[in-house]
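Undergrad: sequence and predicted structure below; questions after.
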Amino acid sequence: MHGPAAHGWLLVALCAATGAYCLLRMRSQVEEQRRAAGGEALMGFGMAAMAMPAAVFTPPSWAWPVYAAVFGAAALHALWSARSGAHHLHHLVGAGAMVYMAVTMAASPGHGGGHGGSGVPLVTGTLLLYFTGYVLLSGVRLVPVAVSLPTGGRAVAWGDRPELARACRLTMGIAMVAMLMTL
């Protein structure tokens, strides 16, 4: 990612922590939580790797096509899964944005590790508008509401807490906006 190293490290930490929590959510008793958590963990760790400051780590030239392939496969999976729920459309947009950023990085000057490039302004602007709207909507959804989960009288597990899942999605949305702004 292009920009001050401190910002890159903050994004790395936030995205890696989000990815780690999403891995914990994969142990949930609720099948829908597990299903969504896997894609979100991939996004969190992928965004953490892309946000690594260029002064610390310059990815080899083959890394960007690998990112594009991995997130292209995630986009296809999200497209297939979208048949059962609208949230998978968001995963499709997120994976598509990751493919777009990887392709932009691969095409940037100094191809061998171009952190920061110049994407297509219309595509970048559209993605920025989408993720800004997503962040605002996710922020509103964090407002406390009474939640009744079928827990059978036991405490709600960490992986089943909807407010934490929403906070993770909000964090990844903010990170996506920050990363798109650097293109």
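TA: Perfect, thanks for sending it. Predicted, not measured: the structure shown is a model, and the values here were computed from it.
Undergrad: all contacts plus neighbour counts: C-alpha atoms, from now on.
TA: Noted.
Undergrad: show me the contacts for the residue positioned nearest the centre of the chain.
TA: Residue closest to the mean C-alpha point of the chain, counted by CA atoms, centre = their mean, is M43 at 3.8 Å. If you count contacts by CA atoms under 8 Å, 6 or more residues apart in numbering, M43 has them with 19, 94-95, 172.
Undergrad: okay, pairing it with this:
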Amino acid sequence: MHGPAQAAWLLVALCAATGAYCLLRMRSRIEEQRRTAGGEALMGFGMAAMAVPAAVVAPPRWAWLVYAAVFGGAALQTVWAARANRHHLHHLVGASAMVYMSVAMATAPGAHAGHGGTGVPLLTGALLLYFAGYVLWSGARLAPRAVSSVAGGPPVLGWADRSEVALACRLSMGIGMVAMLLTL
């Protein structure tokens, strides 16, 4: 991805930390949490790898094609999972965006891929709008709410089962996706 080196390293750190936490979430007692955490870990680590500044490591063209193949496979698996849970549609958009960015970087690694010299390509703009909306929606869902304390309430969940932390991870990956799309 293109952009300032400091911002790229911050994006690498954010995505790698998110991917690491998602790996830890795979130890959850809740099966659905474990399944989604694996896909989110793949996204986090993939985004971290793609965000490494080109001045440090300039991946060869074939590496971008490997990224496209990996995330294409993840997208196909997500299509299957989306039949049971609508949340997987977001994962499908994310994996597809990673395929799009990988192919764009493979076709024009030294230039702004997909740009005809004027403005933002339509697909990049649509993905930017989607992920910006997702970031705003996720952030609003993290806003504190009034909690009613009822005796005999729900059992205390383990740290891997905390929905607000999982949502914060998804929010950070959404922010990372916006940053990566802006630099494409």
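TA: Happy to help now that I have it. From a predicted model like this one, the values you see are computed outputs, not experimental measurements.
Undergrad: gap between the residue nearest to the centre of the first structure and F71 of the first structure?
TA: 8 Å (CA to CA, to the nearest Å).
Undergrad: identify the contacts common to those two.
TA: A95.
Undergrad: what count of nearby residues applies to M181 of the first structure?
TA: 14 (other CA atoms under 10 Å).
Undergrad: distance of it relative to S118 of the first structure?
TA: For M181 of the first structure, the distance to S118 of the first structure - CA to CA - is 10 Å.
Undergrad: do G125 of the first structure as well
TA: Counting by CA to CA - G125 of the first structure and S118 of the first structure are separated by 12 Å.
Undergrad: repeat that for E163 of the first structure.
TA: 36 Å.
Undergrad: next one: S28 of the first structure
TA: From S28 of the first structure to S118 of the first structure the distance is 40 Å (CA to CA).
Undergrad: those two: which is more packed in?
TA: Neighbour count, other CA under 10 Å: between S28 of the first structure and S118, S28 has more, with 18 against 14.
Undergrad: the more buried one: what's its closest spatial neighbour, skipping adjacent residues?
TA: Leaving aside its sequence neighbours, S28 of the first structure sits nearest to G159 (CA to CA, 6 or more residues apart in numbering; 5.1 Å).
Undergrad: where's that neighbour relative to L76 of the first structure, distance?
TA: From G159 of the first structure to L76 of the first structure the distance is 26 Å (CA to CA).
Undergrad: among the two, which residue is more densely surrounded?
TA: For G159 of the first structure and L76, the more surrounded residue by other CA under 10 Å is G159, and the numbers stand at 21 against 15.
Undergrad: alignment lookup: that one to the second structure.
TA: Under the alignment by TM-score structural alignment, G159 of the first structure pairs with A160 in the second structure.
Undergrad: show me the contacts for that match.
TA: Contacts of A160 of the second structure by CA under 8 Å, 6+ apart are 24-28.
Undergrad: in TSV: the residues you listed, plus secondary structure and distance to G153 of the second structure.
TA: As requested, these are exported to TSV (DSSP: H, G, I helix; E, B strand; the rest coil; distance: CA to CA, whole Å):
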residue	secondary structure	distance to G153 of the second structure
L24	helix	26
R25	helix	23
M26	coil	25
R27	coil	24
S28	coil	20
